[in-house]
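**Student:** sequence and predicted structure, then a few things I'm wondering about:
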Amino acid sequence: MLDWNDLKYFVAVARHGSTLAAGRALGVDQSTVQRRLTALERHIGRALVQRHTSGYRLTDFGTEMLQAAQQVEHAAVAFEQALAESRRNAAGVIRLTCPEPLVNRLTKSGLLDRFHVQHPALHVEFVMSDKYIDLRTGEADVALRSGDTDDGVLVGRKVGDSLWAVYASKDYVARHDMPSSVEELGGHPLAGFEESMSAHRASQWLRDVAPDAAIVARCGSVLGLLLSAKAGVGIAPLPTALGDSEPELVRVLGPVAALSRDWRLLAMPEIRKTARVSAFFDFMVSEIEALKPIITG
């Protein structure tokens, strides 16, 4: 019988153009992809791909069969997501993804305690990341997210404003002059995001306004920027909710209009309709006034 699992290796090679890239996407080594693809072709009795110097290309037969294989892949992913969703519904778990600094602020605010009192059968688990977690993969149910969040797939609503300003430590200010304008930022050592966060709006803004500035600390998270600023190694852009709450920091510029975005509560449409996620959305909307100081400052 056909091993349906082998089809995902065929689809991955067709999608990525090489067994190496397919292996990376699937989290296996290149030899595994080659072995499983060969086994599939041997079972079928016809070649699906051809090896070229530039990578793998589909044969005419492979092109003919690709759409059907993709349909199997989509059905398998849908089944896995439905199974995971059923398990989470039964357990009453809501996985909330949000930036790391918000976890402490949300927890200390008592907001989630009130939610658990109202809904004792439900439990919120954090999936912490400064990068966007793809809700389509099922890694999280709900995102509390700021930035460019309108991707045409997720549904949700605005729950507050995301404001950013530029901060320095009191010690830094005592040793150096503060920039009096955005144009003077280039004359100061800066803390910014590392390459993996290059698409973040703060990274893009620093490149625009201070392209020749000395970046003395490259961080993979907002908490890294915060710690760099507190250590006095340089000036850093930070969310106002975070920067203003630190007594060791001084706001030197801002809020910066170019960095302002909306905070949104987001979910996949089918997940948004479940009872547990609907309960969480309804509660958070009812608590918007309490939420605003947490996410905006």
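**Tutor:** Okay, I see it.
**Student:** only C-alpha atoms for contact and neighbour calcs from this point on.
**Tutor:** Will do.
**Student:** confirm L144 sits in a helix?
**Tutor:** No: counting by DSSP: H, G, I helix; E, B strand; the rest coil, one finds L144 to be strand, located in no helix.
**Student:** I'd guessed it sits against E100; true?
**Tutor:** No: the pair L144 and E100 fails to qualify as a contact (CA atoms under 8 Å) at a distance of 11.1 Å.
**Student:** which element is encountered next along the chain beyond the longest helix that the chain contains?
**Tutor:** Secondary structure assigned by DSSP state H gives helix 60-91 as the longest helix of the chain. Sequence-wise, the next helix or strand downstream of helix 60-91 (DSSP states H and E) is strand 93-98.
**Student:** other residues contacting that next one?
**Tutor:** By CA atoms under 8 Å, 6 or more residues apart in numbering, the residues outside strand 93-98 that reach it are 88, 122-130, 133, 140-145, 276-277.
**Student:** quick check, central residue of the chain?
**Tutor:** Y132 (1.2 Å; CA atoms, centre = their mean).
**Student:** tell me the secondary structure at that residue.
**Tutor:** Criterion first, three-state DSSP; result for Y132: coil.
**Student:** give the contact list for it.
**Tutor:** Counted by CA under 8 Å, 6+ apart, Y132 has contacts R145.
**Student:** of the contacts of strand 93-98, grab the buried ones for ChimeraX.
**Tutor:** To isolate the buried ones among the contacts of strand 93-98 in ChimeraX, judged by 16 or more other CA atoms under 10 Å, type:
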select :88,122,123,126,127,128,130,133,140,141,142,143,144,145,276,277
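**Student:** what residues are up against the closest residue to D148 other than its chain neighbours?
**Tutor:** Once flanking residues are discounted, D148 sits nearest to R261: 7.5 Å by CA to CA, 6 or more residues apart in numbering. Neighbour list for R261: S146, G147, D148, D161, S162, L163 [criterion: CA under 8 Å, 6+ apart].
**Student:** structure two is appended below for comparative analysis:
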Amino acid sequence: MNWDDLRVFLAVARRESLSAAARGLRIDPATVSRRIARLEEETGAALFAKSPQGYALTEAGARLMGHAVQAEAALLAGQAEVAGQGAQGLSGQIRIGAPDGVANFLLPDVCARILDDNPELEIQIVALPRLFNLSRREADMAVTVSAPTAGRLLVQKVSDYHLTLAATCGYLDRHPPIRSLDDLRGHRMVGYIPDMIFDKELDYLEEIGVDRVKLASNSVSVQYHWVAGGAGLGVLHDFSLPHHPDLCRILPDQTRLTRSFYLVRHQDDARLERLNRFAALLSERLRAEINRKEGLS
């Protein structure tokens, strides 16, 4: 079985699109289609089912996926060993999936500093307000806000972090005072779209007794900009507060919440020293960045 064909197969399986796979591989879609057809002819089975949503793996495709991922892992491990990456710097491409809070306010600085020490690395951050499918290799690793309990995954806790109800000092000067949680009823609330909360750990407002959101988005970044622009009150990450000097905490003794970040990888990657080293470095730097920014807020 040709590795180049398997590489194309993995790209289509992960992106669920011929055109997206072609862009990622930097080849034309017709070549991708020919490679998949050749692989299906060789295996004697249809590997994908096409639908309006894109290309989905068939049962035969899902079985091949596991073997293709193992082949890819073995190839990467071999490349790392030949390159002598034991005590030297890290190199190659690593993709991190993350919810947009950590992707906006923590990972940019952390990854830039890691790259300063490892100039041969290529780091990609995929910021999406949803869970990542590591079995389909949408990312090499993912930062999550809860620990997965199913699947062949390596899960390590990175750090606790905190969130607090906040608004701009300007907003608070223009609106009625907030002396208790009951006073929140007279204010415009910013938060998640209720039916698009992809993890129960993100249901912050319910925890402080707010049941109505006037400005809602599935994006932490949009919520942050609403609050920082003086549009209302919202629960913000403490590590995001230093990014806007006019933000003030509201009733911190009653509205401060504690959550945790986890770093999640596929179990098959435990053999890859390169990813092991990067995961350890990323966890250490994330933990330090959370402590630093929470100390500034």
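**Tutor:** Yep, that arrived. If you're wondering where the values come from, they're calculated on a predicted model, not measured in any experiment.
**Student:** mind checking the TM-score on these two?
**Tutor:** Between these two chains, after superposing, the TM-score reads 0.66 (TM-score structural alignment, normalised by the length of the first structure); 239 aligned residues with a CA RMSD of 3.3 Å.
**Student:** hmm, back to that, roughly how far apart are the residue nearest to the centre of the first structure and S203 of the first structure?
**Tutor:** 15 Å (CA to CA, to the nearest Å).
**Student:** correct me, but N89 of the first structure touches R276?
**Tutor:** Yes: N89 of the first structure is in contact with R276 according to CA under 8 Å; the separation is 7.0 Å.
**Student:** which parts of the lengthiest strand in the second structure are buried?
**Tutor:** Scanning the second structure for the strand with the most residues, using DSSP state E, yields strand 153-168. Neighbour counts using 16+ other CA under 10 Å place 153-159, 161, 163-168 of strand 153-168 of the second structure among the buried residues.
**Student:** now do stretch 244-255 of the first structure
**Tutor:** Result for stretch 244-255 of the first structure [16+ other CA under 10 Å]: buried residues D244, E248, L249, V250, R251, V252, L253, G254, P255.
**Student:** of all those, which two lie farthest apart?
**Tutor:** E248 and P255 (18.2 Å; CA to CA).
**Student:** can you tell me how far the residue in the second structure that the residue nearest to D148 of the first structure lines up against is from S146 of the second structure?
**Tutor:** Aligned by TM-score structural alignment, R261 of the first structure pairs with R259 of the second structure. Distance, R259 of the second structure to S146 of the second structure, by CA to CA: 9 Å.
**Student:** is A258 of the first structure in a helix, a strand, or coil?
**Tutor:** helix.
**Student:** actually, V235 of the second structure.
**Tutor:** Per three-state DSSP, V235 of the second structure ends up strand.
**Student:** aligned to it, what sits in the first structure?
**Tutor:** Using TM-score structural alignment, V235 of the second structure sits opposite P237 in the first structure.
**Student:** what is the neighbour count of that match?
**Tutor:** 30 (other CA atoms under 10 Å).
**Student:** OK, contacts around the closest residue to it other than its chain neighbours?
**Tutor:** Of all residues not flanking P237 of the first structure in the chain, V166 sits nearest, at 4.3 Å (CA to CA, 6+ apart). Each residue near V166 of the first structure by CA under 8 Å, 6+ apart is listed here: I235, A236, P237, L238, R251, V252, L253, G254, P255, V256.
**Student:** same thing but at 10 Å, please
**Tutor:** Counting by CA atoms under 10 Å, 6 or more residues apart in numbering, V166 of the first structure makes contact with 179, 182, 185, 229, 235-240, 243, 249-256.
**Student:** kindly report the same for C219 of the first structure.
**Tutor:** Counting by CA under 10 Å, 6+ apart, C219 of the first structure has contacts A191, G192, F193, E194, E195, S196, M197, L225, L226, L227, S228.
**Student:** repeat that for 6 Å
**Tutor:** Neighbour list for C219 of the first structure: F193, E194 [criterion: CA atoms under 6 Å, 6 or more residues apart in numbering].
**Student:** what separation do you get for the aligned residue in the second structure for it and L281 of the second structure?
**Tutor:** Using TM-score structural alignment, the equivalent of C219 of the first structure in the second structure is S217. Distance from S217 of the second structure to L281 of the second structure, counting by CA to CA: 32 Å.
**Student:** repeat for I178 of the second structure
**Tutor:** Taking CA to CA, one finds I178 of the second structure at 42 Å from L281 of the second structure.
**Student:** same check, this time on Q254 of the second structure
**Tutor:** From Q254 of the second structure over to L281 of the second structure (counting by CA to CA), the distance is 34 Å.
**Student:** higher neighbour count, the two?
**Tutor:** L281 (15 against 12).
**Student:** how about the more buried one: what's its closest non-neighbour residue?
**Tutor:** L281 of the second structure sits nearest to I114 (CA to CA, 6+ apart), 7.9 Å away.
**Student:** ok so the one you found is a helix residue?
**Tutor:** Yes: under three-state DSSP, I114 of the second structure falls within a helix.
**Student:** tell me, how many residues neighbour the equivalent of it over in the first structure?
**Tutor:** With TM-score structural alignment as the criterion, the equivalent of I114 of the second structure in the first structure is F115. Neighbour count of F115 of the first structure, defined by other CA under 10 Å: 18.
**Student:** likewise for the one 4 residues further on?
**Tutor:** A count of nearby residues for H119 of the first structure, using other CA under 10 Å, gives 15.
**Student:** and R285 of the second structure, how far is that from D203 of the second structure?
**Tutor:** 27 Å.
**Student:** between the two, which is the more surrounded one?
**Tutor:** Neighbours were counted for R285 of the second structure and for D203 using other CA under 10 Å; R285 has more, 20 against 16.
**Student:** the more buried one in helix, strand or coil?
**Tutor:** From three-state DSSP, the assignment for R285 of the second structure is helix.
**Student:** for the one 10 residues further on, same thing?
**Tutor:** Three-state assignment for G295 of the second structure (three-state DSSP): helix.
**Student:** swap in Y262 of the second structure?
**Tutor:** What three-state DSSP gives for Y262 of the second structure is strand.
**Student:** ok, now which ones touch L272 of the second structure?
**Tutor:** L272 of the second structure neighbours (CA under 6 Å, 6+ apart): A77.
**Student:** try 10 Å
**Tutor:** L272 of the second structure neighbours (CA under 10 Å, 6+ apart): A73, A74, L76, A77, G78, A80, E81.
**Student:** of those residues, buried ones?
**Tutor:** A73, A74, L76, A77, A80.
**Student:** was I right about the last one contacting R271?
**Tutor:** Spelled out, that is A80 of the second structure. No: taking contacts as CA atoms under 10 Å, A80 of the second structure lies outside contact range of R271: 11.6 Å.
**Student:** what sits in contact with each of these two?
**Tutor:** Common neighbours of A80 of the second structure and R271 (CA under 10 Å, 6+ apart) are A74.
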